[in-house]
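Undergrad: Have a look; sequence and predicted model below, questions after that.
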Amino acid sequence: MANTPQATKRIRVNHDARLRNQSVKSDMRSAIKDVESAVFAKDAEAAKEALTDAVSKIDKAVQRGVIHKNNGDRKKSSLMTKVNQLAN
């Protein structure tokens, strides 16, 4: 348990930030799964639409500091590779 007022506030602030980050990360993961499921179903059109949404969510997570920039770039690259292979 926190012994000082500063430590108590830190716990509260970190908890609130964690909840916000959790929401952003969950949305990002859901968008990624939508792309992967469309690729698995071999639906190129749906995959491309889902990809634009996923890229937007990944960029937003990077912008908010939820994930590292390189991690976001790697996720986007992986998804784009899957969608492009589907198109060929």
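TA: Done, it's in.
Undergrad: C-alpha from now on. contacts and neighbour counts both.
TA: Fine.
Undergrad: now K69, nearest residue through space, not along the chain?
TA: Using CA to CA, 6 or more residues apart in numbering and skipping residues adjacent in sequence, the residue nearest K69 is V62, 5.6 Å away.
Undergrad: Let me know how buried the one you found is, in neighbour terms.
TA: Neighbour count for V62, taken as other CA atoms under 10 Å: 19.
Undergrad: Using the three-state scheme, assign it.
TA: When classified by DSSP: H, G, I helix; E, B strand; the rest coil, V62 comes out as helix.
Undergrad: mind listing what it touches?
TA: By CA atoms under 8 Å, 6 or more residues apart in numbering, the contact set of V62 is 68-69, 72.
Undergrad: so how far is V13 from it?
TA: Plainly put, V62 is 20 Å away from V13 if you go by CA to CA, to the nearest Å.
Undergrad: Equivalent analysis for S56, please.
TA: For S56, the distance to V13 equals 27 Å [CA to CA].
Undergrad: here's the one I want to compare it with:
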Amino acid sequence: MANTPQSKKRARQNERRYAVNKARRSRIRTYLRKVEEAIAAGDKDAAAVALRAAQPELMRGVTKGVMHKNTVSRKLSRLSARVKALG
């Protein structure tokens, strides 16, 4: 339990940051799910559009510190390869 004023403030900041990061992660997962669903449906055009929409969201997650740069690069690379293979 936080006792000092500084630790109480830190606890409040952590709660707010946790909520923001959770929302960002959820938003990123939604964009990824749209790409996955388009790939599963076999719709190359929709998958390509969804991937183009997902890329900036993923990179924003990197700049905000929600995800690691290499993780996002790996996900984008694998998704783009799967979209390319649909044709």
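TA: Alright, I've got the coordinates. Please read these numbers as outputs of a predicted model, since none were measured by experiment.
Undergrad: TM-score, when you put one on top of the other?
TA: Here the superposed chains carry a TM-score of 0.96, computed using TM-score structural alignment, normalised by the length of the second structure; 87 aligned residues with a CA RMSD of 0.7 Å.
Undergrad: Could you narrow the contacts of V62 of the first structure to those that are also in contact in the second structure?
TA: On the basis of both residues aligned by TM-score structural alignment, their matches' CA atoms under 8 Å, what survives of those in the second structure is 68-69, 72.
Undergrad: Please, which helix or strand holds the residue positioned nearest the centre of the first structure?
TA: The centre of the first structure sits closest to M28, judged by CA atoms, centre = their mean, with a distance of 2.8 Å. Using DSSP states H and E, M28 of the first structure sits within helix 5-40.
Undergrad: Equivalent analysis for L58 of the second structure, please.
TA: Using DSSP H and E, L58 of the second structure sits within helix 44-63.
Undergrad: And the next helix or strand past that helix?
TA: Heading C-terminal from helix 44-63 of the second structure, the first helix or strand you meet, by DSSP H and E, is helix 69-86.
Undergrad: Show me the contact partners of stretch 41-51 of the first structure.
TA: By CA under 8 Å, 6+ apart, the list of residues contacting stretch 41-51 of the first structure from outside reads 31-32, 34-36, 38-39, 79-80, 83, 86-87.
Undergrad: Read off where that stretch ends up in the second structure.
TA: Aligning stretch 41-51 of the first structure against the second structure (TM-score structural alignment) gives residues 41-51.
Undergrad: re the thing from before, quick check: ChimeraX command selecting the buried ones in the kept ones among the contacts of V62 of the first structure.
TA: Entered in ChimeraX, the line below selects the buried ones among these, by 16 or more other CA atoms under 10 Å:
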select :72
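Undergrad: Give me the mean distance between stretch 10-21 of the second structure and the first structure.
TA: In the superposition against the first structure, stretch 10-21 of the second structure averages 0.7 Å from its aligned positions (mean CA distance after the TM-score superposition for the first structure).
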